[in-house]
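Undergrad: Task: produce atomic coordinates for the following.
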Amino acid sequence: MESTQKFIINIENQEWLYDNEEEDLCSHGEIHVSVDGTIITQSGIKEEWGISESALALLRTIDNDYVCHPNDKEGLILHGCGAILMMGCPISIHWTVEHSEDQVLLSDFVKITTTDPETGSVYYPGLHAALNKNEYKKQIVQFALQVKNFFDASKEKRVTDDYDRETYQEFWNEFNRLLENNLLDPIGEL
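TA: All right, here's what the predicted structure looks like:
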């Protein structure tokens, strides 16, 4: 149970930004992220995140390293103003994910709270966590399943623009492939 407390990530609430959910291609809401008791984001502090975009970014880290470099890379928790393309807005939360045998090491946490990273960055020096790979995977898969269930329960999307339709399909192709690969993996026992 101890490793669960080292890193906690879950969706606090998830909603559509637009009144017409058929046109909204990304879910948004509040996320709870804490590391070794330090809360990075939580509900009630007026921080809204792009939930579906963040889920895909996190799914990518189950088997792959991610190096925290806010000036050059999209974050792992995204603001959501970049729509399904996952780009364009610096507001985000970053951390390094390093795989080492059966462990996942998390470090270099940075939260960028404004569109100006020079003045809006919150650094968490020395904050890190080492988790069993299966525990990390379990939390990320549960996060992604909440997103998938939310979309599955919503109305069918009406995407009239060809580029948006193609991008939306690419997003879900990758999302579903990564999720299914990790649901079927017997190592994670999910």
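
Undergrad: alpha carbons only for contacts and neighbour counts from here, please
TA: OK.

Undergrad: Would you map the strands across this protein?
TA: 7-15, 28-35, 38-41, 49-50, 77-78, 92-100, 103-112, 121-123, 129-132 (DSSP state E).

Undergrad: one more to put side by side:
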Amino acid sequence: MEHSNRLIIKIENQKWLYNDEEDLCSHGEIYLNVNETIITQSGIYEEWGISESALALLRTLDKDYICDPNHEEGLILHGCGLILMMGCPISIHWSVKHMDDEVILSDFVKVTTTSPESGSVHFNGLEIRLNKNDYKNQVVSFALEAKKLFEQSNEKQIIDDFDKEMYEGFWNEYNQLLRKNQH
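TA: Take a look at the predicted model:
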């Protein structure tokens, strides 16, 4: 299968909401283009939870994901749920189906409000098949870029034990999935 730009997912900008010592998640704008359909991009006043989204995407590298905005968190997350990756329906979803050496992406839905029933944009018929390595390279590149901000920041000052445990668990899983999927 010829490599193409049928899936482009990249970080447009990334920042802390407050400061690098307190914020446990990074936020910013993402460019998501699927088969020349732009689902999100900078300049349209959509801010996403970058680090949370990177972990959600890493999880799809060897597991299927079924698009279900009413019951699942999504793959591009708004970030209002903090590191727990729960609690905010604003998100972008799509199904990820692994078939031999291909990945099929379909059922794209963008939930733009806290009400998935009324605030959803469905991209009917939008489906692409990618070589697994092309998909993996896009996701790993996104996750590595997301991680840079954390590597360049001051040490986190986490007072709450529960938050500290969640933060450490988040990065343990993130780093494990990155190591497993890097060439």
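
Undergrad: returning to that earlier point: looking at the strands of the first structure, which is buried most?
TA: strand 77-78 (a mean of 26; mean count of other CA atoms under 10 Å).

Undergrad: and the strands of the first structure as a markdown table, adding distance to N181 of the first structure?
TA: Putting those into a markdown table (distance: least, CA to CA, whole Å) gives the following:
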| stretch | distance to N181 of the first structure |
| --- | --- |
| strand 7-15 | 20 |
| strand 28-35 | 24 |
| strand 38-41 | 28 |
| strand 49-50 | 23 |
| strand 77-78 | 22 |
| strand 92-100 | 18 |
| strand 103-112 | 18 |
| strand 121-123 | 33 |
| strand 129-132 | 19 |
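
Undergrad: Looking at these, spot the one closest to R60 of the first structure.
TA: Among these, strand 92-100 comes nearest to R60 of the first structure, with 10.4 Å by CA to CA.

Undergrad: Who are the packing partners of the closest one?
TA: strand 77-78, strand 103-112 (3 or more CA pairs under 8 Å, 6 or more residues apart in numbering; DSSP states H and E).

Undergrad: Mind putting these into a markdown table with distance to L58 of the first structure?
TA: Rendered in a markdown table, the data for these read as follows (distance: least, CA to CA, whole Å):
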| stretch | distance to L58 of the first structure |
| --- | --- |
| strand 77-78 | 8 |
| strand 103-112 | 12 |
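
Undergrad: Which residue would you name as the spatial centre of the second structure?
TA: Within the second structure, one residue has its C-alpha closest to the average C-alpha position: by CA atoms, centre = their mean, that is S53, at 2.3 Å.

Undergrad: residues in contact with that one?
TA: S53 of the second structure makes contact with 75-77 under the criterion CA atoms under 8 Å, 6 or more residues apart in numbering.
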